[in-house]
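Q: Quick check, what structure comes out for this input:
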Amino acid sequence: MHNDFTRLSALSQDELWDDAAADSYDTPGEGADAPEVVGPAVERLAALAGGGPALEFAVGTGRVAIPLVARGVAVTGIEYSQPMIRRLREKASAEELPVIRGDMATTRVDGEFSLVYLVFNTIGNLLTQDAQVECFRNAAAHLRPGGRFVIELWVPDLRRMPPGVPAAVEVVEDGYILLDTMDTLRQHLISYHFRFGDGHDAHLGRSPHRYIWPSELDLMGRLAGFGLESRWSDWQGSPFTQESTSHVSVYRLAG
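A: Alright, predicted model coming up:
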């Protein structure tokens, strides 16, 4: 598994997040694009922006940013993958949604924002702890005093990965299976996405990630001048408990 992670992490962002990946991110009306998924996130982010401008790290194909703009929030995006940007541009112009191509850990955007947000586990695309810390610092550099940084992230469930078990099946749906392997020493994870139709052939996509514990995430925030303001299990504001499989964490920059 470690060798596979090394090979994948050596790929460029355009190779990892290519046209096929960009296509798979857009599932209008269902999956991650279902109204019951996107709607609560957009409403919560609009409220947290408080009428000010927002910056989305790793804006992707605009799954959240485009409806947030329609909600009346001025959004700018940072995105490294050119295929993702091309797909976004099919749906929103540069005037409607400006996007700067670059790394969310280091790229600077002109202006000052009231909200920076990073959704759908994407901070895990940064494959080292140092890069994840720099992502927090980059968020702080873009925020006005008292501004917020919001992260949506899954909670690693190592109870499903006892010693000797090399992988866990995370999703089984018609035409799709998601399998995760984890290196608990390095906090490395590879997601294997199997997609198939009516025939006997299947397509495999792979992506490397570094998973983060909630307490580790909080320490990253403290290093960048943030305090944890709130944490929920989901965008609807459900309580975060020891059984939660994900969280939405809101960090507030010192004023």
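
Q: drop to CA atoms for contacts and neighbour counts, all remaining ones
A: Noted.

Q: Now R231. Nearest residue, chain neighbours left out?
A: When the adjacent residues along the chain are set aside, R231 lies closest to S249, with 4.4 Å between them (Cα to Cα, 6 or more residues apart in numbering).

Q: Tell me who's in contact with the most centrally placed residue in the chain.
A: Among the residues of the chain, the one closest to the centroid is T122, at 2.3 Å (Cα atoms, centre = their mean). Contacts were defined as Cα atoms under 8 Å, 6 or more residues apart in numbering; by that measure T122 touches 58, 153.

Q: so how far is G72 from the residue nearest to R231?
A: Taken as Cα to Cα, to the nearest Å, the spacing of S249 relative to G72 amounts to 23 Å.

Q: With neighbour numbers in mind, choose between those two.
A: S249 (24 against 12; other Cα atoms under 10 Å).

Q: wait, isn't that one in contact with D234?
A: No. At 9.3 Å, S249 does not count as touching D234 under the criterion of Cα atoms under 8 Å.

Q: on that earlier part again, ok, the residue nearest to R231 - contacts?
A: Contact partners of S249, counting by Cα under 8 Å, 6+ apart, are 150-152, 228-232.

Q: here's the other one to compare against:
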Amino acid sequence: MTDNDGYFSEPIAATYDESTADMFAPDAVEPAVALLAELAGEGRALELGIGTGRIALPLAARGVDVHGIELSRAMANRLRDKPGGDAVGVTIGDFATARAPGDFTLAYLVFNTIMNLTTQDAQVDCFRNVARHLKPGGTFVVEVMVPDLRRLPPGQNTVPFHVGDNRLGFDTYDLATQAMSSHHVKVTEDGQGSFWSIPFRYVWPAELDLMARLAGMRLRERWEDWGRKPFTHDSRQHVSVWEKAAD
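A: Predicted coordinates:
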């Protein structure tokens, strides 16, 4: 990291929405927002790693009181500049430890953001932090990939996730530590290139369930996607819902 914005500094924030345009498409956003609104009910929702508001803004537009925790001021500023952004409160800080005001019926982490916490301890701390924010009976939702290790033959540690005319993306894995990094290479029409890399820690569904139990939560539902498709051994991602124990 080079500044207080972590890996999402001003140059990244300035092009973030464009670089992840597929995730802003209605078919990616609307099913997630519908499920989250259902789980929030009449209560408040807390988004960890709220970013530029891809999910928070349409969720707030449905009448849900949304608050976010975000480490990057550059990303949070993009959220505030959007229509409706002034209605979404943001606490600047590390979502594994930062405390937002009030309590919530729903907390959620989307788009693999749990993996931005690059140690197991930090991921455990995140679950405990969520439990402190939730009301009894409240839910915590995580959308995250299933580690794509079946695509790694012996001796290989790299998996491409995007190969295009002017952009290349690939992940590298360390199977001993569960560390991984995503690398992005882009070449413009005039031949200029850029490179961006961000570290992650991949995490298994069963490991997340144990983290939840340590924080006083139990698994309630697990699907492959926001449309509630059944989760199977072939699923490459999951949307999991844990519930905090009622008093």
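
Q: TM value for the aligned chains?
A: The TM-score (TM-score structural alignment, normalised by the length of structure 2) is 0.94; 246 aligned residues with a Cα RMSD of 1.7 Å.

Q: quick revisit: state the distance from the residue nearest to R231 of structure 1 to W154 of structure 1.
A: 11 Å.

Q: Equivalent analysis for R86 of structure 1, please.
A: As it turns out, when the distance is counted by Cα to Cα, R86 of structure 1 lies 27 Å from W154 of structure 1.

Q: In terms of packing, which of those two has more residues around it?
A: Counted by other Cα under 10 Å, R86 of structure 1 and W154 do not tie: W154 has more neighbours, with 20 against 14.

Q: Would you agree that one is in contact with E243?
A: No. Applying Cα under 8 Å as the test, W154 of structure 1 and E243 come out as separate, 11.7 Å apart.

Q: Would you mind giving the secondary structure of the residue of structure 2 most remote from its centre?
A: In structure 2, counting by Cα atoms, centre = their mean, D190 sits farthest out from the average C-alpha position, at 33.7 Å. The three-state assignment at D190 of structure 2 reads coil, by DSSP: H, G, I helix; E, B strand; the rest coil.

Q: Alignment lookup: it to structure 1.
A: D190 of structure 2 is assigned G199 in structure 1 as its aligned equivalent, the criterion being TM-score structural alignment.

Q: Quick check: the gap between its match and E90 of structure 1.
A: According to Cα to Cα, G199 of structure 1 and E90 of structure 1 sit 30 Å apart.

Q: what's the answer for L228 of structure 1, then?
A: Relative to E90 of structure 1, L228 of structure 1 is positioned 36 Å away (Cα to Cα).

Q: Comparing the two, which shows the higher neighbour count?
A: Neighbours per residue (other Cα under 10 Å) separate L228 of structure 1 from E90, with L228 holding more: 18 against 9.

Q: which element is that one on?
A: Under the criterion DSSP states H and E, the helix or strand holding L228 of structure 1 is strand 226-232.

Q: The longest strand along structure 2 against structure 1, how far on average?
A: Residue-count comparison of every strand in structure 2, with assignments taken from DSSP state E, identifies strand 134-145 as the longest. Superposed on structure 1, strand 134-145 of structure 2 shows a mean distance to its aligned partners of 0.3 Å (mean Cα distance after the TM-score superposition for structure 1).

Q: now the strands for structure 2?
A: If you assign secondary structure with DSSP E, the strands in structure 2 sit at 44-48, 65-70, 89-92, 104-109, 134-145, 158-163, 167-174, 179-187, 193-201, 217-223, 237-244.

Q: Superpose on structure 1 and give me the mean offset of the shortest one.
A: Superposed on structure 1, strand 89-92 of structure 2 shows a mean distance of 0.4 Å to its aligned residues (mean Cα distance after the TM-score superposition for structure 1).

Q: so that strand aligns onto which residues of structure 1?
A: Counting by TM-score structural alignment, strand 89-92 of structure 2 falls onto residues 98-101 of structure 1.

Q: now that stretch, how far from the centre of its chain.
A: Counting by Cα atoms, centre = their mean, to the nearest Å, stretch 98-101 of structure 1 is centred 17 Å from the centre of its parent chain.

Q: Which residue in structure 1 aligns with A107 of structure 2?
A: In the superposition onto structure 1, A107 of structure 2 corresponds to V116 when matched by TM-score structural alignment.

Q: Please verify my assumption that that match contacts L55.
A: Yes. Using Cα under 8 Å, V116 of structure 1 is in contact with L55, at 4.7 Å.

Q: Break down the stretch 1-150 of structure 1 into its helices, ranges please.
A: Here the stretch 1-150 of structure 1 has its helices, by DSSP state H, counting those that start in this stretch, at 2-9, 13-16, 19-25, 35-49, 65-70, 82-89, 129-142.
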